[in-house]
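> need the 3D shape of this:
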Amino acid sequence: MNKSELVDAIAAESGLTKADSERALKGFMGAVQGALKKGDRVSLVGFGSFSVSKRAAREGRNPQTGKTIKIAAKNVVKFKAGSELADKVN
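This is a model prediction of the structure:
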């Protein structure tokens, strides 16, 4: 499902117009991005939680040459599904 399909699904489920659904989705994404940027965790009970984790610097290998390269440390976003979501998928 891509973004436009998700907007269509939100509109169908909620009874909102597609334009309102797209604004709501953009608002949700902006709020989650802002919270994660500050280092906060976003928890949606029954759905799941978004968090930021630090990945340490490490050494890797270039698969073409086999040469060792340095991979910089960075922050990564993680999503852990809630029990209700996991039950519906299974």
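> going by C-alpha atoms from here, please, whenever you check contacts or count neighbours.
Fine.
> which secondary structure element contains the closest residue to residue 49 other than its chain neighbours?
Counting by Cα to Cα, 6 or more residues apart in numbering, residue 43 is the residue found nearest to residue 49 once chain neighbours are left out, at 4.2 Å. Applying DSSP states H and E as the criterion places residue 43 in strand 42-44.
> buried ones in that strand, by neighbour count?
The neighbour-count criterion (16 or more other Cα atoms under 10 Å) identifies 42, 43 as the buried residues of strand 42-44.
> and this one, please, so the two structures can be compared:
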Amino acid sequence: MAKALTKSALAAALAEKAGITKKQANIVLVELAQLAYKNAKNTFTLPGIGKLVLVNRKARQGRNPATGEVIQIPAKKVVKFRVAKACKDAVLGKK
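Have a look, this model is predicted:
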């Protein structure tokens, strides 16, 4: 399997494609991440890739795997990423 694309490799590819410097591309990536963090509560969408959504998880019962003891897991908010259909089709191929 191929290696994962690093931040610097992503910035270099973006810079080459957009005709900007690597430093400018790196700034774009950092600002995009900051924008996603600020707007995740209201749903942040990356067109064609997916969206960040805030989800409330219900309280539930779990089990301690070491002792088998039943424990109560409290309700909490979590951030999830929902992949767009276009991204799924591009990566996995159409059925």
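> got a TM-score for the pair?
After superposition, the two chains reach a TM-score (TM-score structural alignment, normalised by the length of the first structure) of 0.78; 88 aligned residues with a Cα RMSD of 1.8 Å.
> if I look at the residue nearest to residue 49 of the first structure, how far off is residue 32 of the first structure?
As for residue 43 of the first structure, its distance to residue 32 of the first structure is 10 Å (criterion: Cα to Cα, to the nearest Å).
> same deal with residue 21 of the first structure?
16 Å.
> among those two, which residue is more densely surrounded?
Comparing residue 21 of the first structure with residue 32 by other Cα atoms under 10 Å, the one with more neighbours is residue 21, at 20 against 17.
> thinking again about what came up before, same for the helix or strand just after the strand holding residue 43 of the first structure, what does it pack against?
Toward the C-terminus, strand 42-44 of the first structure is succeeded by strand 48-55 as the next helix or strand (DSSP H and E). Helices and strands touching strand 48-55 of the first structure, as assessed by 3 or more Cα pairs under 8 Å, 6 or more residues apart in numbering; DSSP states H and E, comprise helix 18-37, strand 42-44, strand 74-81.
> angle of the first one against strand 74-81?
For helix 18-37 of the first structure against strand 74-81, the angle between stretch directions is 120 degrees (axes from the mean of the first three to the mean of the last three Cα atoms, to 10 degrees).
> perfect, that will be all.
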